[in-house]
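A.B. asks: The sequence isn't on hand, but the structure is:
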């Protein structure tokens, strides 16, 4: 197993295929997802302010192999590094106007709880093993090792509406910093 915190230098860069162009301006759907803190997060009732939801394929574990060909799939590799980037910049993100930060993947709640504990994440991860959000918003997915997984993207939801979408995302280990820059340049009180 390779180091999940480091990205290989030769990763293929994902291209914008337009699969998220329809999202800005849409209302957040009524989807209830379990969070790793024991809460149920209702996406159309997140509360006032901005919520950052970064959606990613799957987080690897140090004791398990990644799906076959993982490094060759544009945008697949880097979920652990991305989570750590959001962890390391969490305080700055909230200071810049993110009322809430969540990670979301198709992995189940038990898997997500292990990730939160292992990586010491200060925010909840949301489990969507049935890809309900993908169905409601027509989010982009891909197939790997017989699994349907989310393509990496980030939703900025403000007062129940998708205000901004980051897609495609590269490099994932610097993505929280990209979100932070956007939040600072687009203050909610403007």
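C.D. replies: Now that the structure is in, tell me what you want to look at. Please read all numbers here as calculations on a predicted model, not as lab measurements. Numbers count the residues shown, from 1 in each chain.

A.B. asks: going forward, measure contacts between C-alpha atoms and count neighbours the same way
C.D. replies: Fine.

A.B. asks: Select the longest strand from the chain.
C.D. replies: strand 98-105 (DSSP state E).

A.B. asks: Tell me which other helices or strands that strand touches.
C.D. replies: Where contact means 3 or more Cα pairs under 8 Å, 6 or more residues apart in numbering; DSSP states H and E, strand 98-105 is packed against strand 50-55, strand 124-127.

A.B. asks: need the strands for the chain, in chain order.
C.D. replies: Using DSSP E, strands in the chain cover 32-34, 40-42, 50-55, 98-105, 124-127, 141-144, 147-150, 153-158, 161-166.

A.B. asks: quick one: the fourth one to strand 153-158, angle?
C.D. replies: Same thing as strand 98-105. 150 degrees (axes from the mean of the first three to the mean of the last three Cα atoms, to 10 degrees).

A.B. asks: ok, residue 157 - how many residues close by?
C.D. replies: 28 (other Cα atoms under 10 Å).

A.B. asks: Got another one to weigh against that:
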């Protein structure tokens, strides 16, 4: 199914279970995450405004997603979400986003395929060890023995989470929602 063929109305809508409300106002923990650009990123050390969108799992062509994936509320849509941030990258930067990152619990090697295939102009961060997930108590779910992040987006300014978008649905609209918020909340 191509991006344009996704009928979001046929997928279950994630509900706000309140698990992300405690994240707003939190300090980012000092820890380095592996990035697909070959380096590491410590979100607590970045100045300015960073946008970090978390997603469960990108699929790879020819590799099936877990059974029942489309029926897990909020699971479907990692590629459309990433492509929306890619397509709006310059606009987000112009609105003050100094840094943009995708974040998942997948390995950097796995994520690198998506960066190349989708031509992302920003790195994806790996929290495969669940350090950031645990430190911020990010909302997760389990599927086929994997701990995956529920879809959310953090706006971090000078190491403090100032806004959390959760739940994110439909995922292809997330970048536009972030742009609207940045426009209304410029520092």
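C.D. replies: Arrived safely. Keep in mind the model is a prediction, meaning the values are calculated, not measured.

A.B. asks: ok, back up a step: I'd like to check the angle between the longest strand of structure 1 and strand 50-55, please.
C.D. replies: Going by the same axes, to 10 degrees, strand 98-105 of structure 1 makes 10 degrees with strand 50-55.

A.B. asks: what's the mean gap between strand 98-105 of structure 1 and the aligned bit of structure 2?
C.D. replies: Strand 98-105 of structure 1: mean distance to aligned residues in structure 2 after superposition is 0.3 Å, counting by mean Cα distance after the TM-score superposition for structure 1.

A.B. asks: what about that strand, distance to the chain center?
C.D. replies: 7 Å (Cα atoms, centre = their mean, to the nearest Å).

A.B. asks: which outside residues touch it?
C.D. replies: 48-58, 83, 90, 94, 123-129, 149-150, 183 (Cα atoms under 8 Å, 6 or more residues apart in numbering).

A.B. asks: Recalculate using a threshold of 7 Å.
C.D. replies: 49-58, 123-128, 150 (Cα atoms under 7 Å, 6 or more residues apart in numbering).

A.B. asks: returning to that earlier point: so which of the strands of structure 1 gets nearest residue 111 of structure 1?
C.D. replies: strand 124-127 (8.7 Å; Cα to Cα).

A.B. asks: helices or strands up against the closest one?
C.D. replies: When contacts are defined as 3 or more Cα pairs under 7 Å, 6 or more residues apart in numbering; DSSP states H and E, strand 124-127 of structure 1 sits against strand 32-34, strand 98-105, helix 109-119.

A.B. asks: between these, which gets nearest to residue 42 of structure 1?
C.D. replies: Here strand 32-34 is closest among these (Cα to Cα), at 4.4 Å.
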